[in-house]
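> Just need the structure, nothing else, for what follows:
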Amino acid sequence: MSFQLEKPTFITITNANPRRELHGDEKVRAIDIAFSLKGENTLLDLIEPGLREHHYCDNALKSGQETLPDVVIPLPNLRHPRLPTAYHYAKGEKWRGYRFVWDWGTDESHVDFTDVVLANLHYELNEGGSVTIMGTIQYNGEELQDNDVYGELSGLASEGEISAMLLAPAELLPAKKGYRAGKPDTPAAEGGTSGAPGGADATDLFLEKHSNTEGDEPTDDSDADADSDADADADSDDRGEEA
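Now for the predicted structure:
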């Protein structure tokens, strides 16, 4: 299960950072949109099932008390109140392939981006059962060449709260360095470390250079050289007798 907002959900935009990225010789528009979502601690299970019960409990619930199936039991109390209340989820990881949808303006104007990156997913816990989930949406697709769209996105922080959807792909893919929306990752050089001839890495080259060590038996080429030297000596003796 991957974090997503399957239905239009009100999120608070805390920052919008328009910028340019260098891809080869081309400078392309990009944007980072930081958001937060505050609500009941059931939101934690959108990140990973079981995360709510990992952090929360109900101190008033009697030990061994049975619960009804398919009934969500409120868990208002921090399970470990002396531990930190702010956590990163998969710190440093970014995932591409998300779809970001936001309606704005008139005449059904809207943003509908595919292959969006979700980064910096983290959350904060509060005693009483409320949580805040935060993350950053990153995009650098061709749609940003539209000045109206780029301008609206750049000013999102002043909007405060917006209604949006963030849909996860069927399979999460890591966003690698050089990510460009809608385009595959740049493939690595075939056969091994770039810069080594024929794709060979440093270990391959070392083994090739030092494959014949002292103590190895002579090869067929060594025997052939010895035979050639013997033939040359015989020819020299024959010429001496003729003289």
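
> use CA for all of it now, contacts and neighbours both
Fine.

> which residues touch the residue most central in space within the chain?
The centroid of the chain falls nearest to Pro174 when counting by CA atoms, centre = their mean (2.6 Å). Contacts for Pro174 (CA atoms under 8 Å, 6 or more residues apart in numbering) come out as 93-96.

> what do you get for Leu166?
Neighbours of Leu166 in contact, by CA under 8 Å, 6+ apart: 4-6, 98-101.

> Tell me if it really is in a helix.
No - assessed with DSSP: H, G, I helix; E, B strand; the rest coil, Leu166 is strand; it does not lie in a helix.

> Following up with a second sequence; could you model it the same way so I can compare the two?
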Amino acid sequence: MFQLDQHDAVFPHLNLRKEKHGDDDAAAADLKFTLTAQNTILDTIDPNIVRAFWKKAEKSQQQSLPMEGSTDLVALNLPLLGEQDITGKFEGYELNIGSLMDHIEPVFFADAKVKKITWKPLEGGSVAMGFTVSVLLDENEDAELISAWRRGDVRLWEDINAAIKPVLQGFGFALSFRTKTRDQMVEVTGVLAHRGDHSEQTEIHLPADTSGSKNGVQSVGSSVIYGKRYAASALLNLTTQGEDDDGLLGGQKLDDKAMNWIDVANELEHPDAYQTKRQELLKDYGGAANLPTEVRNAFNGARARVTPKD
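Next comes the predicted model:
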């Protein structure tokens, strides 16, 4: 499953549009991203790609400097080969667009679709990639997207694991997960282990996420992603907004109002109820710009969950 964790990228193109959902027109957008990364990023698509397109450099060959973290497969097998395409559309993704400047809040979308993936092998064990992400928009999110597009350089986050992993490793901890499926339910067990042979674990049970016209495999995969996030948060007492964590991640604890609105979002089951509560939410906070990140994420997830399937 194609995945990016905290990669810097260029956001060169934004297309705002409408798409049909039943009889209604829904605001939507296509976001084009480009980036350069180590070739091992292709392992998330197919673990055989790297060995097919790269090889070890011969002693007589002068090669470009490899990227940090790349393998010893840095020389091109087929140097005259151009850009490659990956066909198909991949659903059930989360997209979190952050700024390279810490004071700018990230923009989050649930149930995004990734398509038009292209990549070109480069000397030195790196790869130039491009892809398009399609999302549904809520009110005021078009302005946030335009702001991100104007900045041009963005940072893509898909999982809190990328942020907490080096911190845990520094103190001798490792976080791992086990998954099971049974009767349309997904069970994710998070295990926090220390090198001193002590461990703690927690289990999260979720229904398969069938929103957004996902097939069976995609619905399970989406719930596994949510389950890992919730399990990690439970084990480490973390949220992406930042609870009181003795300085591990920083930030401020969510207040009762925010927690209440998150509960409201989690209980929504109908599009009309979502629209009603969303208006109440914006009125309560005085506009979308004032929403805590966790509340925004909860309502984006609710929107994806209750939106009628095509």
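
> that older thread, if I look at the residue nearest to the centre of structure 1, how far off is Asp107 of structure 1?
Note on Pro174 of structure 1: its distance to Asp107 of structure 1, by CA to CA, to the nearest Å, is 36 Å.

> got the residue ranges for the helices in structure 1?
Along structure 1, counting by DSSP state H, helices occupy 44-47, 51-55, 147-154, 156-159, 202-209, 220-242.

> Point out the most buried one among the ones you listed.
Highest mean neighbour count among the helices of structure 1 (mean count of other CA atoms under 10 Å): helix 44-47, with a mean of 19.

> In structure 2, what stretch matches that helix?
Per the alignment by TM-score structural alignment, helix 44-47 of structure 1 matches residues 42-45 in structure 2.

> which other residues reach that stretch?
Surrounding stretch 42-45 of structure 2, the residues in contact under the criterion CA under 8 Å, 6+ apart are 1-3, 49-50.

> Make TSV out of those and add distance to Arg178 of structure 2.
Converted to TSV, these look like this (distance: CA to CA, whole Å):
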residue	distance to Arg178 of structure 2
Met1	17
Phe2	20
Gln3	19
Ile49	27
Val50	27
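
> Among the residues you listed, which one sits closest to Phe173 of structure 2?
The nearest member of these to Phe173 of structure 2, counting by CA to CA, is Gln3 at 23.6 Å.

> Number of residues surrounding the closest one?
14 (other CA atoms under 10 Å).

> what sits against it?
44, 158.

> picking that back up, reformat the helices of structure 1 as JSON lines; add distance to Asp185 of structure 1.
Converted to JSON lines, the helices of structure 1 look like this (distance: least, CA to CA, whole Å):
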{"stretch": "helix 44-47", "distance to Asp185 of structure 1": "26"}
{"stretch": "helix 51-55", "distance to Asp185 of structure 1": "32"}
{"stretch": "helix 147-154", "distance to Asp185 of structure 1": "24"}
{"stretch": "helix 156-159", "distance to Asp185 of structure 1": "29"}
{"stretch": "helix 202-209", "distance to Asp185 of structure 1": "25"}
{"stretch": "helix 220-242", "distance to Asp185 of structure 1": "48"}
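
> mind listing the strands for structure 1?
Taking DSSP state E as the criterion, structure 1 carries its strands at 5-23, 26-40, 56-57, 77-78, 86-88, 94-103, 110-126, 130-139, 161-167, 173-174.

> quick one: the fourth one aligns where in structure 2?
Residues 75-76 of structure 2 are matched to strand 77-78 of structure 1 when aligned by TM-score structural alignment.

> post-alignment, that stretch versus structure 1, mean distance?
In the superposition against structure 1, stretch 75-76 of structure 2 averages 1.1 Å from its aligned positions (mean CA distance after the TM-score superposition for structure 1).

> hmm, who's touching that stretch?
With CA under 8 Å, 6+ apart as the test, stretch 75-76 of structure 2 has contacts from 53-57, 63, 121-125.

> ok, those vs Tyr274 of structure 2, which is closest?
Among the contacts of stretch 75-76 of structure 2, and counting by CA to CA, the member closest to Tyr274 of structure 2 is Pro121, at 44.8 Å.

> The closest one matches what in structure 1?
In structure 1, Pro121 of structure 2 lands on Leu125 (TM-score structural alignment).

> mind checking what Ala29 of structure 2 lines up with in structure 1?
Using TM-score structural alignment, the equivalent of Ala29 of structure 2 in structure 1 is Ile31.

> ok, its match - contacts?
Contact partners of Ile31 of structure 1, counting by CA under 8 Å, 6+ apart, are 16-19, 138-140, 153-154.

> same deal with Leu121 of structure 1?
Counted by CA under 8 Å, 6+ apart, Leu121 of structure 1 has contacts 88-91, 133-136.

> Please name the nearest non-neighbouring residue to Ser219 of structure 2.
Nearest non-adjacent residue to Ser219 of structure 2, counting by CA to CA, 6 or more residues apart in numbering: Asp209, 4.6 Å away.

> ok, now how distant is the residue in structure 2 sticking out farthest from the centre from Leu73 of structure 2?
Within structure 2, the residue lying farthest from the chain centre (CA atoms, centre = their mean) is Ser60, at 41.6 Å. To Leu73 of structure 2, Ser60 of structure 2 is 15 Å away according to CA to CA.

> One more: Lys89 of structure 2?
Distance of Lys89 of structure 2 to Leu73 of structure 2, given as CA to CA: 29 Å.

> Those two - which one has more neighbours?
Taking neighbours as other CA under 10 Å, Lys89 of structure 2 and Leu73 compare with Leu73 leading, 21 against 13.

> can you tell me how far the more buried one sits from Asp46 of structure 2?
Taking CA to CA, one finds Leu73 of structure 2 at 16 Å from Asp46 of structure 2.

> Same check on Met129 of structure 2?
Separation of Met129 of structure 2 from Asp46 of structure 2 (CA to CA): 15 Å.

> ok, and the contacts of Leu121 of structure 1 in structure 2?
Retained in structure 2: 88-89, 91, 133-136, out of the contacts of Leu121 of structure 1 (criterion both residues aligned by TM-score structural alignment, their matches' CA atoms under 8 Å).

> Neighbour-wise, which one of the residues you listed leads?
Greatest neighbour count in those, by other CA under 10 Å, goes to Ile133: 23 neighbours.

> My guess is that one contacts His122. True?
Yes - between Ile133 of structure 1 and His122 there is a contact under CA atoms under 8 Å: 6.0 Å.

> Kindly reformat the contacts of Leu166 of structure 1 as CSV containing distance to Val149 of structure 1.
Output for those, formatted as CSV (distance: CA to CA, whole Å):
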residue, distance to Val149 of structure 1
Gln4, 23
Leu5, 22
Glu6, 23
Tyr98, 19
Arg99, 16
Phe100, 13
Val101, 13
